[in-house]
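Asks: next comes the sequence, and after it the predicted model I'd like to discuss.
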Amino acid sequence: MNPVSRNVDCTTARQRILHVLAATPAHAPALVTLGEIWLREDKPARALAPLRRAVRIDPSFANRMLLSHTLQRCGARDEAFGYFQQALTIVPASGSAWFVMGGQAEAFGLHADAAEYYAKSLEYDPDSARVWHRLGYSLLETDCVEAAISAFQNAVRLEPSNANAWIDLSSALSRLGRFDEAGEVAEMARNLNPAAVAAWHNWGHALLNLNRSQEALRVFDEAMRLVPELPIMRFARATALLKSGDFKNGWREYEWRWRDCQSPRRDIDAPLWQGEALQGRRILLHAEQGFGDSWRPAKTG
């Protein structure tokens, strides 16, 4: 059977595959292709039936992994993990196979396992930029930051045009407080892809931590032209405004924290103060962000 060209529209391709299956119902490659067509149309639930049949006929590594991926997309995590474990017992001796295993391990949140699989992939193909990149990401997720930086550095050395790898390298450098380097790397990513909002954010974040708040503000303001309402960036911008002494705009922008990393307390049966007059009323002040908001040094002497 000839593979379906990506230039052929999905409806035509599906008709061709169904014609093949009408003549040969147990044609595993045709069943797999049918499942892939449904996946290409972002309809994973419809891909399940042909892929299940394909695995019963040909329980190969590739077929089990594709079914695992599809089940996971459908929210059937336990069943997807079962096929993933089955595939792990028959991984072919190839870098691409271990790379696929790493990607699926990431999907399950098994970042330490993913790092192990990516390392195995590199044994076959040590010059694969994409594998070094994903290895770096998995290491970063397991707090192996130094090792992650080394992996990202290999990724950008092998593929210096990959802005995403530069972005992740800047994030890892920031984790270690290496903000000078993080800012330079983020700026490099921005130059490679001016539309990459994460590059702008990482650049501004590094400048902010270097106490170059006015420069950070210019970066954040430029990034807002791309994505005006990105909470993580607006919250960082609020900090830059406050550090610059612009308290009026800074405190207003600080409200973005509720849409980023914080949520209002729900154990207080009272409405939030919105700035209205308080004559004749009481206001409760509480430690919104922990004891650092309310701590004061003990008296001495």
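Replies: On my side now, so go ahead.

Asks: only C-alpha atoms from now on, for both contacts and neighbour counts.
Replies: Noted.

Asks: what is the strand or helix carrying Arg16 packed up against?
Replies: Per DSSP states H and E: Arg16 is located in helix 10-23. Counting by 3 or more Cα pairs under 8 Å, 6 or more residues apart in numbering; DSSP states H and E, the packing neighbours recorded for helix 10-23 are helix 28-40.

Asks: next, the one to line up against it:
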Amino acid sequence: MVLESLTNPEMAEKRRWVVFLLGIVYSSLAVAISILLFYQYAGLTIVFFTVLASVPLMYNTIKYEEGKDLEIEDERLLIKEHGKALAFFVYLFFGFMVSFSLWYALLPENVSESVFKIQSDTIREINSPVSGNAMNIFGTFSKILLNNVKVLVFCLIFAFLYGAGAIYILTWNAGIIAVAIVDFIKAGMGSVSILIPQAIFRYMIHGVPEIFAYFMGGLAGGIISVAVIRHDLRTAKAKHIMLDSLDLVFGALVMLIVAALLEVFVSPLIA
């Protein structure tokens, strides 16, 4: 209840840096609790406790955004309003990512490798070099896009079934990206002052549109979920709510296509 009282959707939309700091606080508490109490399973419990702290804000925001569907008729204005929530969701994600990166980089090596082992193993599984062959490049693009669409579908389903369930997937991704960035810096040759922005740019150039897309999908699923609970789909606003959700999903798909293109053609050039 203490963490829940720190902010609300209206405040979060206006003071995004507060949300960024909350992301750092939520995830740092999760790391500390996991190391002290659940060291053997820390890779999973870090995600669990971060999600646990974030759910009240996420769910209250989804309810707040669904309320806008009932009040605002103009679809363009409605998307603009949703953009405020999506922006602070991204700030929350960045807070998680910065926190996980710092913990992974600053903890003793044997501790960090144990705590973030699951994330490191996941990176090794999904990493595959992109060759210059046109067919291989197209295959890589298709594979990345298909994988990202699967994640989007899971965000939709989790958000619909659990309201704020999509935050679990996004917290997991924050840990993956954080570990990837730190590993890139450690493996690099040259000044840290150059490697840090290089690593951030390498992963964020496609990571930002991906995460934005997942939040759009999560918001769409969450809006429908809240509408079902409130019986708003039985009212005259049902068509408007569904159209708004479809617009969010379509926008998310466009963002994922852009992200996949950037990951295949731009990110590999930043070595």
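Replies: Done, it's in. Note that the structure is a prediction, hence the values are computed from the model and not measured.

Asks: please state their TM-score.
Replies: Aligned and superposed, the two chains score 0.23 in TM-score terms (TM-score structural alignment, normalised by the length of the second structure); 106 aligned residues with a Cα RMSD of 6.3 Å.

Asks: hmm, back to that, report the buried residues of the helix holding Arg16 of the first structure.
Replies: Neighbour counts over helix 10-23 of the first structure (16 or more other Cα atoms under 10 Å) mark Cys10, Ala13, Arg14, Ile17, Val20, Leu21 as buried.

Asks: now the angle between helix 28-40 and it, please.
Replies: Orientation of helix 10-23 of the first structure against helix 28-40 (axes from the mean of the first three to the mean of the last three Cα atoms, to 10 degrees) gives an angle of 150 degrees.

Asks: for the second structure, which helix is longest?
Replies: helix 192-229 (DSSP state H).

Asks: buried residues in that one?
Replies: For helix 192-229 of the second structure, a neighbour-count test (16+ other Cα under 10 Å) marks 195-196, 198-200, 202-204, 206-227 as buried.

Asks: measure Trp166 of the first structure to Ala114 of the first structure for me?
Replies: Going from Trp166 of the first structure to Ala114 of the first structure by Cα to Cα, to the nearest Å gives 21 Å.

Asks: which strand or helix spans Gly67 of the second structure?
Replies: Going by DSSP H and E, Gly67 of the second structure is in helix 42-71.

Asks: again with Ala199 of the first structure
Replies: helix 197-209.

Asks: what comes into contact with that helix?
Replies: Applying Cα atoms under 8 Å, 6 or more residues apart in numbering, the set of residues contacting helix 197-209 of the first structure from outside is 167, 170-171, 174, 179-180, 182-187, 189-190, 213, 215-217, 219-220, 223, 226-227, 233, 236, 240.

Asks: and the angle for whichever helix or strand comes after it with helix 197-209?
Replies: Following helix 197-209 of the first structure in sequence order, the next helix or strand is helix 213-224 (DSSP H and E). Angle between the axes of helix 213-224 of the first structure and helix 197-209 is 170 degrees (criterion: the same axes, to 10 degrees).

Asks: so which elements touch helix 213-224 of the first structure?
Replies: By 3+ Cα pairs under 8 Å, 6+ apart, helix 213-224 of the first structure packs against helix 197-209, helix 231-243.

Asks: just say which of these is most tucked in.
Replies: With neighbours taken as mean count of other Cα atoms under 10 Å, those reach their highest mean count in helix 197-209, at a mean of 25.

Asks: picking up where we left off before, figure out how far the longest helix of the second structure is from the centre of its chain.
Replies: For helix 192-229 of the second structure, the distance from its own C-alpha centre to the chain's C-alpha centre is 4 Å (Cα atoms, centre = their mean, to the nearest Å).

Asks: what of stretch 162-177 of the second structure?
Replies: The chain centre lies 6 Å from the centre of stretch 162-177 of the second structure; the measure is Cα atoms, centre = their mean.

Asks: contacts made by that stretch with the rest, please.
Replies: Residues from elsewhere that reach stretch 162-177 of the second structure, judged by Cα under 8 Å, 6+ apart: 47-48, 50-51, 54-55, 58-59, 62, 93-94, 96-97, 100-101, 119-120, 122-123, 151, 154-156, 158-159, 203, 211, 214-215, 218, 221-222, 225-226.

Asks: narrow those residues to those that are buried.
Replies: 47-48, 50-51, 54-55, 58-59, 62, 93-94, 96-97, 100-101, 119-120, 151, 154-156, 158-159, 203, 211, 214-215, 218, 221-222, 225-226.

Asks: ok, back up a step: between the longest helix of the second structure and helix 42-71, how many degrees?
Replies: Using the same axes, to 10 degrees: helix 192-229 of the second structure against helix 42-71 is 50 degrees.

Asks: quick check: buried residues in the helix or strand following helix 192-229 of the second structure?
Replies: Using DSSP H and E, the helix or strand that follows helix 192-229 of the second structure in sequence is helix 238-265. Applying a neighbour-count criterion of 16+ other Cα under 10 Å, one finds 238, 240-242, 244-245, 247-249, 252-253, 255-257, 259-264 buried in helix 238-265 of the second structure.

Asks: against Val179 of the second structure, how distant is Ile211 of the second structure?
Replies: 16 Å.

Asks: show me what stretch 147-155 of the first structure is in contact with.
Replies: Counting by Cα under 8 Å, 6+ apart, 128-133, 135-140, 165-166, 168-169, 172-173 sit against stretch 147-155 of the first structure.

Asks: give me that answer again for 6 Å
Replies: Stretch 147-155 of the first structure is contacted by residues Ala129, Trp132, His133, Gly136, Leu139, Leu140, Leu169 when judged by Cα atoms under 6 Å, 6 or more residues apart in numbering.
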